[in-house]
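Colleague: 3D model of this:
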Amino acid sequence: MSIQTNRLGDPTVRAFVTAVNAGDKAAFEALLTPDATMSDDGSDRDIADWTDREIFSSNGHMDVESESDGGRTLLVSYRNDTWGEMRTKWRFTVDGDKVSRFETGQA
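Modeller: The predicted model follows:
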């Protein structure tokens, strides 16, 4: 059972998931602070390269199963054309109305 995106608790995280699922790279990039960082399975990655490869060029899609930490931690069934579907955890650091860091990895 997934949570409808428009019901996610944190408005910035909600906008992040909406941009990912719409394949809207411009909206996604507008949500990031200029110095935003991210990690995948505990290793820091280049955010532009990673998001292009893992989200935008491979039709990434997030089905949120649950949220915690006021909507800033998500358990997600994530799928893309490269890896298929997997359970992942996403943690967000939100600064104002922008994401300054996100961490993802297998759940």
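Colleague: going by C-alpha atoms from here, please, whenever you check contacts or count neighbours.
Modeller: Noted.
Colleague: so for the longest strand anywhere in the chain, what gets flagged as buried?
Modeller: Using DSSP state E, we find that the single longest strand of the chain is strand 84-95. Neighbour counts over strand 84-95 (16 or more other C-alpha atoms under 10 Å) mark R87, T88, K89, W90, R91, F92, T93, V94 as buried.
Colleague: Proceed likewise with the subsequent sequence, for comparison:
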Amino acid sequence: MTIQPAKLTDPAVRAFVTAVNAHDRDGFLALLAPGATMADDGSDRDLDEWIDREIFSSNGHLDVDNESQGGRALLANYRNDTWGEMRTRWSFTVEDDGRISRFETGQA
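Modeller: Next up, the predicted model:
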């Protein structure tokens, strides 16, 4: 059962998923804290390069199945034009100002 993005618990994570699915790069970047970092399958990646390749130039889309840790950990089906669909996990570090300072993803 997919959780609609508007029903996600954490406001920053809700906005992140909404921006990914709307292909809203500017909105996505506005959610990130200065110096934000990310990792894919346990390896740190260049954030700008990764989001362009894995999300915005390849029509990335998240269908969230489950959330935990107050909405800051997701289990989701992720698809893009490069890799097709895969089962993924996402975790988020959200700062006091509501911006995301780090996210990690990988196959679930």
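Colleague: let me know the closest of the buried residues of strand 84-95 of the first structure to T73 of the first structure.
Modeller: Using C-alpha to C-alpha, R91 is the member of those that sits closest to T73 of the first structure, with 4.4 Å.
Colleague: you'd agree that closest one is up against G70?
Modeller: No - with contact defined as C-alpha atoms under 8 Å, R91 of the first structure does not reach G70; the gap is 11.0 Å.
Colleague: intersection of neighbour lists for those two?
Modeller: Common neighbours of R91 of the first structure and G70, using C-alpha atoms under 8 Å, 6 or more residues apart in numbering, do not exist here.
Colleague: still on that earlier bit, now the longest strand of the first structure, how far from the centre of its chain.
Modeller: 5 Å (C-alpha atoms, centre = their mean, to the nearest Å).
Colleague: what is the corresponding segment of the second structure for the helix or strand following that strand?
Modeller: Going down the chain from strand 84-95 of the first structure, the next helix or strand is strand 98-106, by DSSP states H and E. Alignment note (TM-score structural alignment): strand 98-106 of the first structure is matched to residues 99-107 of the second structure.
Colleague: in the matching stretch, what counts as buried?
Modeller: R99, I100, S101, R102, F103, E104, T105.
Colleague: now do stretch 53-61 of the first structure
Modeller: E54, I55, F56, S58, N59, G60, H61.
Colleague: tell me the SS of N59 of the first structure?
Modeller: coil (DSSP: H, G, I helix; E, B strand; the rest coil).
Colleague: now it: how far from V20 of the first structure?
Modeller: 9 Å (C-alpha to C-alpha, to the nearest Å).
Colleague: likewise E103 of the first structure?
Modeller: From E103 of the first structure to V20 of the first structure the distance is 15 Å (C-alpha to C-alpha).
Colleague: could you do M38 of the first structure as well?
Modeller: M38 of the first structure is 15 Å from V20 of the first structure, by C-alpha to C-alpha.
Colleague: over to P34 of the first structure?
Modeller: From P34 of the first structure to V20 of the first structure the distance is 18 Å (C-alpha to C-alpha).
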